[in-house]
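A.B. asks: Sharing a model that was predicted from the sequence below.
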Amino acid sequence: MLSNKIKFPILLIAAALSPSLAFAHTGVGITSGFAHGFMHPLSGLDHMLAMVMVGMFAFQLGGRAVWLLPTTFVLLMAAGGALGITGVSMPFVEVGIALSVLVLGAVVALNVRAPLAVALGMVGLFAIFHGHAHGSEMPENAGGLNYAVGFMVATMLLHAAGILAGFLSDRSSQRFGPMAVRSAGAFAVVAGVGLLTGVI
């Protein structure tokens, strides 16, 4: 019998995946907006790594951080997305995204026990950069609200994947599980350096 700690991430992932099955055809209206929005965070290594790192960081901090960090990221990402959709310019978006991969990877790799307020501020700042990129890259034929819902659902799915990976690694081995999570963080650091230097 699965415990509630295991059931919740699995149900969250299943719920997030269910709408995507219904929007497999991207040719018209609402379908196009949601599908484009859903696929955008999944189309770039930078977005995927940063969002998974948020989930792993939340798992490492534990307690309220497990839901507060992802929630804060999604809400402020939506705000950044609104800025991008409406054409409000924002400097250093690509640098901010690359730094998010590097910094979030570093805090996971080093298992930084940051105060919750500091963690929320950092995650929130990076979320605005990611949201702005999602919003400004919205296709002209995609409905804004449906597009936003799509990239928010995909983001929640990636956060849940990070939390679930941390949980399963920790449960599989008390000795090697945390090391696996920290190794994933180290990989993100290397990728972040590659993004900043233009290698990736």
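C.D. replies: Thanks, I have the structure now.

A.B. asks: From now on I want contacts and neighbour counts done on CA atoms only, so please keep to that.
C.D. replies: Fine.

A.B. asks: where exactly do the helices run in this protein?
C.D. replies: Per DSSP state H, the chain carries helices over the ranges 4-22, 29-39, 45-61, 65-85, 93-109, 116-136, 144-172, 177-197.

A.B. asks: Contact partners for the residue positioned nearest the centre of the chain?
C.D. replies: Centroid check for the chain by CA atoms, centre = their mean gives residue 51 as the closest residue, at 2.1 Å. Each residue near residue 51 by CA atoms under 8 Å, 6 or more residues apart in numbering is listed here: 155, 158, 159, 162.

A.B. asks: Those residues into a markdown table, with extra columns for neighbour count?
C.D. replies: Below are the contacts of residue 51 laid out as a markdown table (neighbours: other CA atoms under 10 Å):
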| residue | neighbour count |
| --- | --- |
| 155 | 27 |
| 158 | 26 |
| 159 | 33 |
| 162 | 25 |
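
A.B. asks: alright, now check it against this:
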Amino acid sequence: MTRASRLSLAFTLAAAALLGAPVAEAHLIGEHGAGFEAGILHPLSGLDHLLAMIAVGIWAAQLGGRAIWAVPCAFVGFMVVGGVLAVTGVSMPLVEPGILGSVLLFGLLIATAARVPTVVGMAIVGLFALFHGHAHGTELPEAANPAAYALGFVLATSFLHAVGLGLALLVGRLAPKPVLRVIGGGIAAAGVAMVAAL
């Protein structure tokens, strides 16, 4: 078995393990809401947020140049805006479909290696970040320490972006280019399954 096929098999097994995770539990804080630790764990507990955040990092790496930092930063910034909108009582329609749709779209962007100007990439991820942020912001009042909780989920989201960036750079060095597109296709397929389950 070649190095590329071993790497592809490893990613396939990892994707299968991820698909066994709960889909939307990142949006069920309830009585478990606490502070910083809960904020850190929250984005890691739902497959929808997890895949979308990693996908943002992968796509940013594919775009290269300034997009490597600008696209993930745009996501985090607009996620905070979405959170503020929720906390101040501004409602947004279709929040959960928007979150699940982001998984599908980001996966497709990776699978097609879509090339857009950095500012367009920032706008695309920023739009969907509003949905993710609004979902988090809706849960903030239930947290024992909202500021610490918000800081935790911002840091966890940034970490997941970094995981995606690192994964893309590693695959770029160790495997043929199509492997990254296959990963994107797997993310998009997971998005389709999540949207279909709504």
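C.D. replies: Noted; the coordinates are in hand. Note that the structure is a prediction, hence the values are computed from the model and not measured.

A.B. asks: Now the TM-score, please.
C.D. replies: Aligned and superposed, the two chains score 0.79 in TM-score terms (TM-score structural alignment, normalised by the length of structure 2); 166 aligned residues with a CA RMSD of 1.5 Å.

A.B. asks: Tell me which of the helices of structure 1 is the most buried.
C.D. replies: A comparison of the helices of structure 1 by mean neighbour count, using mean count of other CA atoms under 10 Å, puts helix 45-61 on top with a mean of 26.

A.B. asks: now it: which residue numbers in structure 2?
C.D. replies: Aligned using TM-score structural alignment, helix 45-61 of structure 1 spans residues 47-63 in structure 2.

A.B. asks: once aligned to structure 1, how far is the matching stretch on average?
C.D. replies: Here the mean offset of stretch 47-63 of structure 2 against structure 1 after fitting is 0.4 Å, by mean CA distance after the TM-score superposition for structure 1.

A.B. asks: Ok, stretch 67-83 of structure 2 next?
C.D. replies: Compared with structure 1 after fitting, stretch 67-83 of structure 2 has a mean deviation of 0.6 Å; criterion: mean CA distance after the TM-score superposition for structure 1.

A.B. asks: quick one: contacts of that stretch?
C.D. replies: Counting by CA under 8 Å, 6+ apart, 56-57, 60-61, 118, 121-123, 125-138, 154, 157-158, 161, 165 sit against stretch 67-83 of structure 2.

A.B. asks: Identify the residue of structure 1 aligned to residue 153 of structure 2.
C.D. replies: Aligned counterpart of residue 153 of structure 2 in structure 1: residue 151 (TM-score structural alignment).

A.B. asks: distance of that match from residue 20 of structure 1?
C.D. replies: According to CA to CA, to the nearest Å, residue 151 of structure 1 stands 11 Å off from residue 20 of structure 1.

A.B. asks: Please identify every residue contacting each of those two.
C.D. replies: What both residue 151 of structure 1 and residue 20 touch, as defined by CA under 8 Å, 6+ apart, is the set residue 38.

A.B. asks: Just tell me what residue 110 of structure 1 corresponds to in structure 2.
C.D. replies: Aligned partner of residue 110 of structure 1 by TM-score structural alignment: residue 112.

A.B. asks: now its match, nearest residue through space, not along the chain?
C.D. replies: residue 181 (6.7 Å; CA to CA, 6 or more residues apart in numbering).
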